[in-house]
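# Sequence below, structure please.
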Amino acid sequence: MSKVLEITDNEFEQEVYRTEQPVLVYFWASWCGPCKLVSPSVSWIADTYSDRLKVVKLEVDPNPESVAKCKVEGVPALRLIKDKEIIESREGAIGKQQLQSLVETFLK
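Predicted structure coming up:
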């Protein structure tokens, strides 16, 4: 079972802003082809770094508030958030190695 938590606008504050760990927020859409390529890497990150990183996914269409808060302009999109601040931002498909490097940079 993947350790990626699926959330909505209603849960964003609690699950992303009110947590001690850094949070990787994965914004996706069911109609997005590149999202299907990125999803397995996001799940792998969640499973591999669950002791140091919380990973959540948010579908963009039904959750416009969180999309606006994080200034998401396209999907797939990733936001690494710590202490209510976006510390890293990526839009577009990203490979597993790139994602791992991005995460490890901020978990050291």
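# Going by C-alpha atoms from here, please, whenever you check contacts or count neighbours.
Will do.
# Quick one: residues in contact with the lengthiest helix in the chain.
Counting residues, the longest helix found in the chain (DSSP state H) is helix 33-48. With contact meaning C-alpha atoms under 8 Å, 6 or more residues apart in numbering, helix 33-48 is reached by 2-4, 26, 28-29, 53-55, 75-76, 92-96, 99-100.
# any chance you could map the helices in this protein?
Using DSSP H, helices in the chain cover 9-12, 33-48, 64-69, 96-107.
# In contact with the residue most central in space within the chain, which residues?
Nearest residue to the geometric centre of the chain (C-alpha atoms, centre = their mean): V25, 2.0 Å. Shown in contact with V25 (C-alpha under 8 Å, 6+ apart): V16, V55, V56, K57, L58, L78, R79, L80, I81.
# Was I right to think the fourth one contacts V4?
Yes - taking C-alpha atoms under 8 Å as the definition, K57 is a contact partner of V4 at 6.7 Å.
# One more, so I can put them side by side:
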Amino acid sequence: MVELTKDNFEEEVFKSEKPVFVDFWGDKCKVCLRLMPGVNELSKKYSDKIKFASLNISMSRRTAIAQRVLGLPTMIIYSGAEKVSIITPDKISSVDDVENFIKEYYNTL
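From the prediction side, this is the model:
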């Protein structure tokens, strides 16, 4: 999983040849930290068609704000510079929720 920063976000996400799943998380987000091991496993399972990356908003708050991330965890799939799918905190309670979100897009590729 690629660790994103304000310095590499555009290059790694907007200029990627593959769609990119971005996990926006924070150091104090207990749900984020609980989901992280499962999301890392999903990255191995679906990385043939989707690139996986994460952005710690504690270190890149402006980047998160620019992407209109209003709560954590938020996960967005980008294709080019376009957001093609978003899952917000109100729809994430388990790794299964995240996997179903990924599958919906993955199955269209």
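# ok so, going back, drop anything exposed from the contacts of helix 33-48 of the first structure.
For those, a burial check counting by 16 or more other C-alpha atoms under 10 Å picks out 3-4, 26, 28-29, 53-55, 75-76, 93-94, 96, 99-100.
# aligned partner of R61 of the second structure in the first structure?
Per TM-score structural alignment, the equivalent position to R61 of the second structure in the first structure is P64.
# Nearest spatial neighbour of its match, chain-adjacent residues omitted?
D9 (7.5 Å; C-alpha to C-alpha, 6 or more residues apart in numbering).
# Show me what the one you found lines up with in the second structure.
Alignment note (TM-score structural alignment): D9 of the first structure maps to K6 of the second structure.
# try G33 of the first structure
Matched across to the second structure, G33 of the first structure falls on K30, judged by TM-score structural alignment.
# now Q21 of the first structure
In the second structure, Q21 of the first structure lands on K18 (TM-score structural alignment).
# Go ahead and confirm that match touches S79.
Yes - judged on C-alpha under 8 Å, K18 of the second structure makes contact with S79 at a distance of 7.1 Å.
# Could you report the neighbour count for E85 of the first structure?
Neighbourhood size, E85 of the first structure [other C-alpha atoms under 10 Å]: 12.
# where's it relative to W44 of the first structure, distance?
Distance from E85 of the first structure to W44 of the first structure, counting by C-alpha to C-alpha, to the nearest Å: 24 Å.
# got the contact list for the closest residue to V13 of the second structure other than its chain neighbours?
Nearest non-adjacent residue to V13 of the second structure, counting by C-alpha to C-alpha, 6+ apart: V20, 6.0 Å away. Counting by C-alpha under 8 Å, 6+ apart, V20 of the second structure touches V13, I50, K51, F52, A53, I77, Y78, S79.
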